[in-house]
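Chemist: prediction below, plus the sequence it came from.
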Amino acid sequence: MWYLAYSFDQDDFFNILPFYTLAFAAWIFVMRADLRINQILWMGILLRLGLIGSFPSLSDDIYRFFWDGTLIIQGLSPYGILPSDVVSLGIPNLDQTLYNQLNSPSYYTIYPPINQLYFALGSIAKNISLANVIMKCLIILTEVIGYIFIIKILKQNGLKPILSSLYFLNPLVIIEGSGNLHFEVVMIPFLCISIYYVFNNKLIYGALWMAISIGVKLLPLMILPYFWFNMGKKDRNVFFGSLILFCTLIFLPLITSIGGTSFMSSVDLYFRKFEFNASIYYLFRYLGQQISGYNLIRYIGPALAAITLGFNLFLASSKIKYTFSNFARYGLISWSIYLLLATTVHPWYVITILFFSIFTDIKYPSIWTYLIFISYVNYSYPKYYENLWWIFLEYVVLFIFIIVEYKHTIRYIKKRDIA
């Protein structure tokens, strides 16, 4: 895993995949061992610490992180100003060289306030390499706290603590988090803390940590319908009232600046313009091109997002018992539908599904954390090219696993009911 992080760039797919396969095989071997909680913890910390000195090689997002963080350090809001408007201001460290490294220089930032806090703390160093180290240290610290709460939840629900290794030692989680600075691994610990407090009926604490998680990534908004439809009226009022208050405070820099509209326009662009490693969307895109002669993403993207929302609300409002196990399964299924209908599915997007899976008997997310690495093949060509045959392979294998697992689950339920 360390060799992969230090030796290869994004375009070295056919060198990356064998080493990732070895890391994945080692992970499977370790999971079969009878490890104690502390052994899993220290092994996970050691693997992450070994990546601190590596510069993100599979993603160029760090340049935008440093850009936004430096703006904050200079007293400027990253929400209301485009990078192209900043270059001419002569701000130290925000020069043409860094600007040329940005992957979306013509778009407003899409990163929420808590995420920006991590960027700012890293950018205090005024050097992108040092900022990389600082942010990785902060990420690892957050992950360790999250691991403690994962263990608490597992024990509280009668699940084996060794299941934590499914998440904490997973190669994708480590490489994309501590290696490439993707903040899903920060969002999840805060989400985990929130879940722990909510199901221990400490709703105000739960709302606080849920708001912080949303402040890292907006994605936890997806699971809120479950609480809305399944909490008692009093608990619902306390939880959502507190959540609205905390979210208002966290997003105040966005709400009170001209950047609020710009931020939402960037979110809208995500559904209408960006596409990468999708599955069902590509089928609709193909049909749309056959009918109209051009890419209909500006219509298909929002339509699929609406379908995702509708399915989520339907699933949350179904008459299911308000328990943690049902919530975990709901989170896994709703997040899976979101990704299967999404226009963009980067490897690190799967990390959240893996997190929910450790509290269930559903295992296809673990397989997906390996298969999704295939998407890096798109960067292996002289010019970026999305090879649909590789993507087809990824999703065919994934759907086979999903179908087989679904049939096995149905068969088990029928046998149990008969018994």
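Modeler: Perfect, thanks for sending it.
Chemist: from now on I want contacts and neighbour counts done on CA atoms only, so please keep to that.
Modeler: Noted.
Chemist: enumerate every residue touching residue 369.
Modeler: Contact criterion CA atoms under 8 Å, 6 or more residues apart in numbering gives 172, 347, 350-351, 354 as the residues in contact with residue 369.
Chemist: got JSON lines for these, with secondary structure too?
Modeler: Shown next, in JSON lines, are these (DSSP: H, G, I helix; E, B strand; the rest coil):
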{"residue": "172", "secondary structure": "helix"}
{"residue": "347", "secondary structure": "helix"}
{"residue": "350", "secondary structure": "helix"}
{"residue": "351", "secondary structure": "helix"}
{"residue": "354", "secondary structure": "helix"}
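Chemist: farthest-separated two in those?
Modeler: 347 and 354 (11.7 Å; CA to CA).
Chemist: what about the helices in the stretch 301-419 of the chain?
Modeler: Defined through DSSP state H, counting those that start in this stretch, the helices belonging to the stretch 301-419 of the chain, from first to last, are 324-341, 351-357, 364-371, 388-418.
Chemist: redo these as CSV? Include distance to residue 303.
Modeler: Below are the helices of the stretch 301-419 of the chain laid out as CSV (distance: least, CA to CA, whole Å):
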stretch, distance to residue 303
helix 324-341, 10
helix 351-357, 23
helix 364-371, 25
helix 388-418, 21
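Chemist: second structure follows, compare the two:
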Amino acid sequence: MQDFFKNHKFSILLILTGIAFYWSFAYDLNRADFIKLISLYTGLFFISFKLIQLKKSNFWFLAGVAVLFRFVFIAATPNLSQDFYRFIWDGQLILDGINPYLSVPNDLKEFSTALELTNQKLINGMGSLSAGNFTSYPPANQLLFAISTFLGGKSVLGSVVAMRFFIILADLGTLYFGRKLLLKLNLPGHQIFWFILNPFIIIELTGNLHFEGVMLFFLTWSIYLLHQKKWIWSAILLGISVSVKLLPLLFLPLLWNYFIKNRKIENSDIPGLNFKKLLGYYLIVGVAVIVSFLPFISSEFISNFSASIALWFQKFEFNASVYYVIRWIGFQLKGYNIIATAGKILPLMVILILCGLAFFRRNNSSQKLIETMLLGVSAYFLLATTVHPWYIATPLLLSVFARFRFALVWSFLVMLSYSAYTKNGFQENYWLIAIEYVLVIGIFLIEIFKPKLLTRIPYYK
């Protein structure tokens, strides 16, 4: 034991400091205190970087540290997001046999709940934006809300803890299959810790209870099985991933060249057979998604759910990049906010980009496919009107298996968006947003055209 502490004393010092920082972040941080937030986060980012750099050959050491850091948050109430109030609300509706897609919280203020908080407090907690709109969370996510609310009994904190365990378990699953996939691709296994040990992931997923981690677990498992040529189970898991978060739907077109050009799938040398497999893959994904929605299906559900999704493109604005430039131009030319128009055009641009990546990029290997997924989802977020910090979890994970590292930088810089939450109300700092995207896009362009300039940075080796 004495030798252990002697050989790992600097790493142990980093771990203890990390625990103290995470504790302060979890239990003693107000979202409006941006200076403290970004200072703690910068320190945690450095700690994670050094731990991976020092212990990259010791898988179990880093895995244990990742779990330890997550358990610091176990009894914490999320302090950077109030979405968990809506999760509990939806979960309680399901437990009481009420379809969560057919009403908005403001219309059910008298809804009878066994929770320790009153309905009004739950509604106040989730915020007026959430309380006034239909839920946008797919069925598998709703199932997790219901189970967590049930396990939490009559306690909101109990429900929070239950959700946190699901998210931690999902991260451990991503660690397991992510490392296996890295080794299958002949990449360093420790690279998965740039996701698992990243303070961005620990804070936004475990801390703030965003279920991107569950979606990414099923996505990673799906990609791993696809690489193993087990495409049927891969399709089922991708369908489940979509039923947690809709985002993986973006990746379906990108499979075109992987199936059509990759003649090695199940040793098939017949292009037509690969085309049939592609259609079968799409069919299985579609069936898995539809089956998950069946308990809630109705014409009213389709209308409400579609309206809720459309809001993200035509009403909401936060931490955008290209859209903010377009919005500024719109004010100069039209004199008003053109989000309603831009919100219809930008998704079409994303579709065109995805089609270009699908048909003109050679996605004929698993690594190239993942790299194309990274480019596609990054283009989607760069053209989006709303980019909450936790959204970057997807490009960050995909970057672990690719040659691009701009998503790692993005996972640090995206936290600048929290400067919008001030003691005087919500007000975005466009200078900080500009810094975020100029650096992210700049590093991406360097990686494309001048990659040798970055080879001196340890993460790029």
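Modeler: Cool, got the structure. What you see is a predicted model; the values in this text were computed from it and never measured.
Chemist: re earlier: pick the most buried one from the helices of the stretch 301-419 of structure 1.
Modeler: Ranked by average neighbour count under the criterion mean count of other CA atoms under 10 Å, these are headed by helix 351-357 at a mean of 24.
Chemist: so that helix aligns onto which residues of structure 2?
Modeler: Residues 393-399 of structure 2 are where helix 351-357 of structure 1 aligns, with TM-score structural alignment as the criterion.
Chemist: need the residues that contact the matching stretch.
Modeler: In this structure, residues lying in contact with stretch 393-399 of structure 2 by CA under 8 Å, 6+ apart are 192, 195, 201, 212-213, 216, 370-371, 373-374, 377-378, 405, 407-408, 411.
Chemist: one more time with 6 Å
Modeler: Around stretch 393-399 of structure 2, the neighbours that count as contacts under CA atoms under 6 Å, 6 or more residues apart in numbering are 195, 374, 407-408.
Chemist: next: stretch 105-120 of structure 1.
Modeler: With contacts defined as CA under 6 Å, 6+ apart, stretch 105-120 of structure 1 is touched by 65, 69, 79, 82-83, 215-216, 263.
Chemist: closest to residue 179 of structure 1 among those?
Modeler: Within the contacts of stretch 105-120 of structure 1, distances to residue 179 of structure 1 taken as CA to CA reach their minimum at residue 65, with 14.5 Å.
Chemist: residue in structure 2 paired with that closest one?
Modeler: Structural correspondence for residue 65 of structure 1 with respect to structure 2 (TM-score structural alignment): residue 87.
Chemist: which position in structure 2 pairs with residue 308 of structure 1?
Modeler: Mapped onto structure 2 by TM-score structural alignment, residue 308 of structure 1 lines up with residue 350.
Chemist: any idea how far the nearest residue to that match once chain neighbours are set aside is from residue 322 of structure 2?
Modeler: Here the nearest residue to residue 350 of structure 2 in space, its sequence neighbours aside, is residue 380; by CA to CA, 6 or more residues apart in numbering that works out to 5.7 Å. Between residue 380 of structure 2 and residue 322 of structure 2 the computed distance is 11 Å (CA to CA, to the nearest Å).
Chemist: do the same with residue 71 of structure 2
Modeler: The spacing between residue 71 of structure 2 and residue 322 of structure 2, counted by CA to CA, is 37 Å.
Chemist: which residue of those two possesses the greater neighbour count?
Modeler: In this comparison of residue 71 of structure 2 against residue 322, neighbours counted by other CA atoms under 10 Å, the higher total goes to residue 71 at 20 against 14.
Chemist: and the longest helix seen in structure 2, which stretch of structure 1?
Modeler: When secondary structure is assigned using DSSP state H, the longest helix within structure 2 turns out to be helix 156-184. With TM-score structural alignment applied, helix 156-184 of structure 2 matches the range 128-156 in structure 1.
Chemist: check which residues of that stretch are buried.
Modeler: 128-137, 139-140, 142-144, 146-154 (16 or more other CA atoms under 10 Å).
Chemist: can you pull the buried residues of the strand or helix carrying residue 147 of structure 2?
Modeler: Counting by DSSP states H and E, the element that carries residue 147 of structure 2 is helix 139-151. Buried residues in helix 139-151 of structure 2, defined by neighbour count with 16+ other CA under 10 Å: 139-151.
Chemist: quick revisit: overlap of the contact sets of residue 380 and residue 322 of structure 2?
Modeler: By the contact definition CA under 6 Å, 6+ apart, residue 380 of structure 2 and residue 322 are jointly contacted by no residue.
Chemist: and the nearest residue to residue 149 of structure 1 once chain neighbours are set aside, how many neighbours?
Modeler: Using CA to CA, 6+ apart and skipping residues adjacent in sequence, the residue nearest residue 149 of structure 1 is residue 193, 6.0 Å away. Residues within reach of residue 193 of structure 1, counting by other CA under 10 Å, total 25.
Chemist: corresponding residue for residue 437 of structure 2 in structure 1?
Modeler: The equivalent of residue 437 of structure 2 in structure 1 is residue 395 (alignment by TM-score structural alignment).
Chemist: its match and residue 375 of structure 1, how far apart?
Modeler: The value you get for residue 395 of structure 1 to residue 375 of structure 1, if CA to CA is used, is 11 Å.
Chemist: so which residues of the stretch 251-400 of structure 2 form strands?
Modeler: Chain-ordered strands for the stretch 251-400 of structure 2, with DSSP state E, counting those that start in this stretch as the definition, do not occur.
Chemist: now do the SS call for the counterpart of residue 110 of structure 1 in structure 2.
Modeler: Following TM-score structural alignment, the counterpart assigned to residue 110 of structure 1 within structure 2 is residue 136. Here residue 136 of structure 2 is coil, with the state taken from three-state DSSP.
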